[in-house]
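In: Sharing a sequence plus its predicted fold:
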Amino acid sequence: MIDLGISKLALIGVVALIVIGPEKLPRVARMAGTLLGRAQRYINEVKSEVSREIELEELRKMQKDVQEAAHNVEQTIHQTWSEAEQGMRSLEQETSSALLHTATPEQLSVKVKDFRRKKLARTSAVPAWYKNRSGQRQRVISGAARMARHRVNTRSGSSFF
C-alpha cells in the first residue's frame, strides 16, 4: 500500500492549498473524504463477498464430503444387509435340506437300539467275547418286551359269546 506519513500529508495539504485556494479547499476536502469513505466501504464489501464465497466454497466441499460419507455408510449397510440375508437364505436351505433328509421312525428306532447296545457294551464290565462264549445275554430286554415277542397273536375284538 501507499506509505503516507505525517510529513507527506502535510506536503500534500500545502500543495492543495496553493493549487486549489483557501476558498475551495474545505469543499474539496469534504468531497475527498466522502470519496475515500465510499472507496473504503466498497473495499470492505468486496472483502466480505470474497470471504463469503470462500466460506460458501468450504461449505460446499464439506457438504460433498458428508454426502460421500453418507453414501459410503449406506453402501456398507446395504452390503452387510445383503450378506446377512444371503447367510439366512443359505441357513434356510441347509435347514430345509436337513429336514428333507430326516430319518424315518424305523431308522430312528434302529439308531436308538444301536446307541443302547453300544452304551451297554461300553459300561459293562464283562467283555463281549466272554458273553458270547458263556451264553450270557448280550442285549437287555425288559419283561414287557419279552412278553410281546413271545405272545401269540390272537384275534382281538372278537367276543367270547
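Out: Everything's here; your move.
In: Going by C-alpha atoms from here, please, whenever you check contacts or count neighbours.
Out: Will do.
In: Please state the offset of the host helix or strand of residue 73 from the chain centre?
Out: Taking DSSP states H and E as the definition, residue 73 sits inside helix 25-100. Between the centre of helix 25-100 and the centre of its chain there are 23 Å (Cα atoms, centre = their mean, to the nearest Å).
In: go on, stretch 17-28?
Out: Chain-centre distance of stretch 17-28: 79 Å, with Cα atoms, centre = their mean.
In: For that stretch, which outside residues touch it?
Out: Stretch 17-28 is touched from outside by residue 16, with contacts defined as Cα atoms under 8 Å, 6 or more residues apart in numbering.
In: End to end on that stretch, go ahead and measure it.
Out: Here the two ends of stretch 17-28 are set 10 Å apart, with distance taken as Cα to Cα, to the nearest Å.
In: second one coming, line it up with the first:
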Amino acid sequence: MFDIGFTELLLVGLVALVVLGPERLPGAVRTAGLWIGRIKRSFNSIKAEVEREIGADEIRRQLHNERILELEREMKAMKQDILDTTSLKPGSEPGKPAETPQPAAQDKNPQP
C-alpha cells in the first residue's frame, strides 16, 4: 500500500529510539499497533457495510425489475382475456363482432 521497505522501517525505528528513548519506545510501539489495528478494523467494517449496501441495492433493483415484468405479463393476459371475451380481433371496429370466415358456397349444379 505505502511501499515501505526494510530500510525505511529501520530508519523510522532508529529515529523513534533516539526521540523517545529505550524506556518509552516499547509502550509507543504497542500504542501505535493498537491504533493501527483499530484503523484497519474501522476500514474493514466500513468496507463491509458499503458492500452490503451495494448488494442490497442490487437486490432491490432486481425485485423492481421482476415486479415490472410481472405487471407486463398481467397486462398482456388481461388484454388477451378482453379480446377473447369481446371477440374482437386487433384492427376490427369496437362494437361490431369480429367477422368469422364463412364456408365457401357450394354449387347447386355440380358439373360431371
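Out: Sure thing, it's come through. A quick note: this is a predicted structure, and the numbers were derived from the prediction, not measured.
In: After superposition, what is the TM-score?
Out: Here the TM-score for the pair of chains, by TM-score structural alignment, normalised by the length of the second structure, is 0.76; 94 aligned residues with a Cα RMSD of 2.1 Å.
In: Next secondary structure after the helix holding residue 73 of the first structure?
Out: According to DSSP H and E, the helix or strand after helix 25-100 of the first structure is helix 105-123.
In: What strand or helix carries residue 4 of the first structure?
Out: Using DSSP H and E, residue 4 of the first structure falls outside every helix and strand.
In: how much space between it and residue 12 of the first structure?
Out: Taken as Cα to Cα, the span from residue 4 of the first structure to residue 12 of the first structure is 10 Å.
In: Check the spacing between the equivalent of residue 22 of the second structure over in the first structure and residue 30 of the first structure real quick.
Out: Using TM-score structural alignment as the criterion, residue 22 of the second structure maps onto residue 22 of the first structure. Distance of residue 22 of the first structure to residue 30 of the first structure, given as Cα to Cα: 14 Å.
In: Check residue 36 of the first structure too.
Out: Relative to residue 30 of the first structure, residue 36 of the first structure is positioned 10 Å away (Cα to Cα).
In: got any residues that touch both of these two?
Out: Residues touching both residue 36 of the first structure and residue 30 (Cα under 8 Å, 6+ apart): none.
In: Report the distance from stretch 5-19 of the second structure to the chain centre.
Out: 47 Å.
In: tell me which residues in it are buried?
Out: Applying a neighbour-count criterion of 16 or more other Cα atoms under 10 Å, one finds residue 16 buried in stretch 5-19 of the second structure.
In: three-state assignment of residue 2 of the second structure?
Out: coil (DSSP: H, G, I helix; E, B strand; the rest coil).
In: what about stretch 46-62 of the second structure, how far off from the first structure?
Out: Following the fit onto the first structure, the mean deviation recorded for stretch 46-62 of the second structure is 1.0 Å by mean Cα distance after the TM-score superposition for the first structure.
In: quick one: contacts of that stretch?
Out: By Cα under 8 Å, 6+ apart, no surrounding residue is in contact with stretch 46-62 of the second structure.
In: Whichever helix or strand residue 130 of the first structure is part of corresponds to what range in the second structure?
Out: In the assignment (DSSP H and E), residue 130 of the first structure maps to helix 128-134. On the second structure, no counterpart of helix 128-134 of the first structure exists by TM-score structural alignment.
In: Stretch 143-150 of the first structure now?
Out: Alignment note (TM-score structural alignment): stretch 143-150 of the first structure is unmatched in the second structure.
In: For that stretch, buried residues please.
Out: Applying 16+ other Cα under 10 Å to stretch 143-150 of the first structure flags no residue as buried.
In: Great, nothing more from me.
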